[in-house]
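Enquirer: fold the following.
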Amino acid sequence: MGTKLKDLIFFFVDFFTFYLALILALILRHLVNFNLEILKLHFFPFFIVFVFWFFFFYIFDLYNFKKISFLSEYSKNYLTALFISLLFTILLFYFLPLFQIAPKTLLLLFILIFVPLNLEARSYLLKKIGEKVEKNIALIGEARDIDEIENYLLTHQSLGFKKVLRFRRLSEVYEDEENVDYLVVANDILRDEEFSKSLLDKVLKGKVVLSSLVFIENFLNKINLEGLNEEWFLNNVFNKDEAYEFFKRIIDVLIAGLALIISLPLWPIIILGIKISSPGPIFFKDSRVGKNEKTFILYKFRTMHVAEYKNPKKEKVFGVKEDDPRIFFWGKILRRLHLDELPQALNVLKGDLSLVGPRPDSKPYYDFLKNKIPLYSLRTLIKPGITGWAQINEKTGDSIEEAKERLEYDFYYLKNRNLILDIIIILRTLKIVLTVWGK
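Expert: As a prediction, this is how the structure comes out:
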């Protein structure tokens, strides 16, 4: 059973237990007076509630079977999503009275029924579909990408592979052929024409054969830099229609404008805190590299004492660390809550930034990395973003090696970008922000 189908099953389980809990709560609340009219009265308001619950369950990875299998992380995410969902439910019913009902006892009964019912249903489902490991997978080669794939499979057993076998060459597979269902082959080995032909025999015998590059893209959700060339970009990057760019821009303007309006009451407090904490300007203005290597001025609330910029050529690690002495106390709070990022909404409205895209580098860092990493400049083929695929995967590029890995995630976004992926990135970014605020 594929992970996408498993994710969908969890959604239907939540929907079923949600409305079952509602019906049971209504029966307990009204007893002999319960009837269909009462159910109809509550059905739509609670459907709106369910939409919000689904939204928060989704951004906290409760419909991501790969993450659900890690019980410690799952428990934390479940409780956090449940708490935030309850807050929004209370907000809907009591502070934004949009409906004819204002359930108090009913809401309490609903929670007391839903939580154990939903947890039990999810636990049962996890045992039933989580233990059905079905296939064996063989990794062929000694390249670094095969090492990375092996480590990924060993730490993600919920994918359904019973055994992970490792071979140096294809001839070794023949000795254990009956126990192999999937083959992942290092890309450098595939360059051997005779070897590639021999793999066709495996395909004809019903084996699934993937190159390491394809596996890394489909499972690790990034593009391996090995073997990339200009032709790859011509085939994979310049094929997005104008409709996508048009709707992406509309979403950018709407969300950035809304963020500015909602956050404006905070600006006087933020500005006052900066002025009290440190002499100097309110805003930090930095030259960043945008689309097609054009520079623009990026705006942030200043969180550091005024100092000279560090030279990246003298630094093994880039960026600003949490313990940097230049960060004043109020600045640490702003950074922790991501409030220093608010002025970037102005960059979005101006068209310098999108909400989603590769994170723009400072000009000195960009020039340095461009000379160190092949094809690095091609990340500027599209407009940069406030958040991106690399950022939600916790790849910040704080060193040359990390910058290479960040680039792999940037290239994945370049190839696969669409409105659905953009929305997923925005939702997961919101999850990160809400988690920090919750702490």
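Enquirer: all contacts plus neighbour counts: C-alpha atoms, from now on.
Expert: Noted.
Enquirer: quick one: the longest helix anywhere in the chain to chain centroid distance?
Expert: As assigned by DSSP state H, the longest helix anywhere in the chain is helix 3-30. Centroid separation for helix 3-30 versus its chain: 26 Å, with Cα atoms, centre = their mean, to the nearest Å.
Enquirer: swap in stretch 427-435?
Expert: Distance, stretch centre to chain centre, for stretch 427-435: 9 Å (Cα atoms, centre = their mean).
Enquirer: buried stuff in that stretch?
Expert: In terms of neighbour count (16 or more other Cα atoms under 10 Å), stretch 427-435 has its buried residues at L427, R428, T429, L430, K431, I432, L434.
Enquirer: what's it in contact with?
Expert: I59, F60, T80, L337, H338, T387, I392 (Cα atoms under 8 Å, 6 or more residues apart in numbering).
Enquirer: please provide the structure for the following sequence as well, for comparison with the first:
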Amino acid sequence: MLATIQTVGPVYPLYPKALTFTLVMAIVMVAMGLYQRNSPRESWQYARLVASFIFGFAVVTILFYAIPDLFLGRGVFGLTFVLAFLGILLARLLYNQLTGRKGMKRRVLVLGAGTRAAKVNALEREGNGRQGFQVVGYLPLQGGHQFIDKSKIIAKTESILAIARKHHIDEIVVGVRDRRGGGLPVDEVLQCKIHGIPVVDLSTFFERETGHVQLQSLNPSWIIFSDGFARGSMRDITKRLFDICASILLLLLTLPVMLITALLIPLESRGPVFYRQERVGQGGKPFMVLKFRSMCTDAEKNGNPQWAGQNDSRVTRIGAFIRKVRIDELPQILNVLRGEMSFVGPRPERPFFVEQLTQQIPYYSYRHNVKPGITGWAQICYPYGASVEDAMEKLQYDLYYTKNHSLFLDLIILFQTIQVILFGQGAR
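Expert: So this is what the prediction gives:
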């Protein structure tokens, strides 16, 4: 045994190689959309898993040969990939099987059976069994109309705590608007919390389960008293340092692509290569955003700002391609360097649209509490929008980011943006 140990040598030199392999594969799988909130159907998950390992194999191979200290024998290298693929495949098969079982879901009791409680019912139906919770029943409160099927109603024949224990409830969701005057038995709900049963309001429940802040159930008190929506100097400094370092690196990496794009644009459509447009930034301050021009020069000859539509005739052929793969956004790296934008944040809108949307959509101005970004949570969670309704949907994701933004969330968004580019999602 001692001879074997001496022959093999110390184990610690393998740590950098194992760490490199793990980081590369994790980044590739996140970028391929294998860890997104709304995962694709199972068959697509496995197809993306195979694609991730093929691409990851190529990246790791290049790194191992480019950096001599990371070199690994072909036998060990190949065996590592095979075992890793089989292990992750097995783990995903088990996860998909287990998450479909009711015993693995959080058992939820909803207080109320009105319109707000009906939203929980709709969310459960939309999940098609993939959501992480199971509504055991709805407990009607005094003075409220019922919008829930009678088969899902639990009669209040005893205390809420007794009902929760009887049905093995893991969480209670308060589904009434006025928690003090809407018939909510505060003392009984407090007893549930004291005895270890979590109690959450509807806004918090939807935020956690959907990854966005639902406007219909939002109220100012929730914004004031809930965690998040806060800015800290250390967080701002960290984000700014990350933006500067990433901007310099990305400028160097994408310079050849930007030069080629700058040469191609005038070949199809005469006019400037770059397009400057006023947008609204942090705190409502206007700034000039920089993009590669993807439309003809008289795109707004009538003088009225307008959103880009599906198959918009104003978009040139080269413009359609650079919009699809997001090359048109690359000059905004300079906006990031100047501190007007960040890599991640709500997309900046034009003052004309901001004025309209602020009047029509509640809480719209809250998205200006953070710097606008080249990409954002709304961009990876919701397709391109060109209407007030789309802006309202996107705002729900922007508010989620504004409330929960962190460097970790920024990294997740950046990696998942690669997936959006690869699969051409949301471009017009």
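Enquirer: got a TM-score for the two of them?
Expert: Once superposed, the chains reach a TM-score of 0.80 (TM-score structural alignment, normalised by the length of structure 2), with 401 aligned residues with a Cα RMSD of 3.5 Å.
Enquirer: tell me the counterpart of D252 of structure 1 in structure 2.
Expert: Counting by TM-score structural alignment, D252 of structure 1 corresponds to D243 in structure 2.
Enquirer: I'd assumed that match was in a helix, is it?
Expert: Yes: D243 of structure 2 sits within a helix when classified using DSSP: H, G, I helix; E, B strand; the rest coil.
Enquirer: surely it and F343 touch.
Expert: Yes: using Cα atoms under 8 Å, D243 of structure 2 is in contact with F343, at 6.3 Å.
Enquirer: which of these two has more neighbours?
Expert: A count of neighbours by other Cα atoms under 10 Å puts F343 above the other of D243 of structure 2 and F343, at 27 against 20.
Enquirer: quick check: that one touching N335?
Expert: No: using Cα under 8 Å, F343 of structure 2 makes no contact with N335, being 9.5 Å away.
Enquirer: tell me the contacts of the most centrally placed residue in structure 2?
Expert: Central residue of structure 2 (Cα atoms, centre = their mean): W377, 4.2 Å from the mean position. Residues in contact with W377 of structure 2 (Cα under 8 Å, 6+ apart) are V344, G345, P346, Y397, D398, Y401, I413.
Enquirer: quick check: the farthest pair among the contacts of stretch 427-435 of structure 1?
Expert: Using Cα to Cα, the contacts of stretch 427-435 of structure 1 span at most 22.3 Å, a distance reached by T80 and T387.
Enquirer: so between the two, which is more surrounded?
Expert: T387 (21 against 18).
Enquirer: that one -> structure 2?
Expert: In structure 2, T387 of structure 1 lines up with T375, judged by TM-score structural alignment.
Enquirer: nearest residue to its match other than its sequence neighbours?
Expert: Spatially, and ignoring its direct neighbours in sequence, T375 of structure 2 is nearest to V344 (5.1 Å; Cα to Cα, 6 or more residues apart in numbering).
Enquirer: quick one: what's aligned to that neighbour in structure 1?
Expert: Taking TM-score structural alignment, the alignment pairs V344 of structure 2 with V356 from structure 1.
Enquirer: quick check, that match in contact with A390.
Expert: No: the criterion here is Cα under 8 Å, and V356 of structure 1 misses it with A390 at 10.4 Å.
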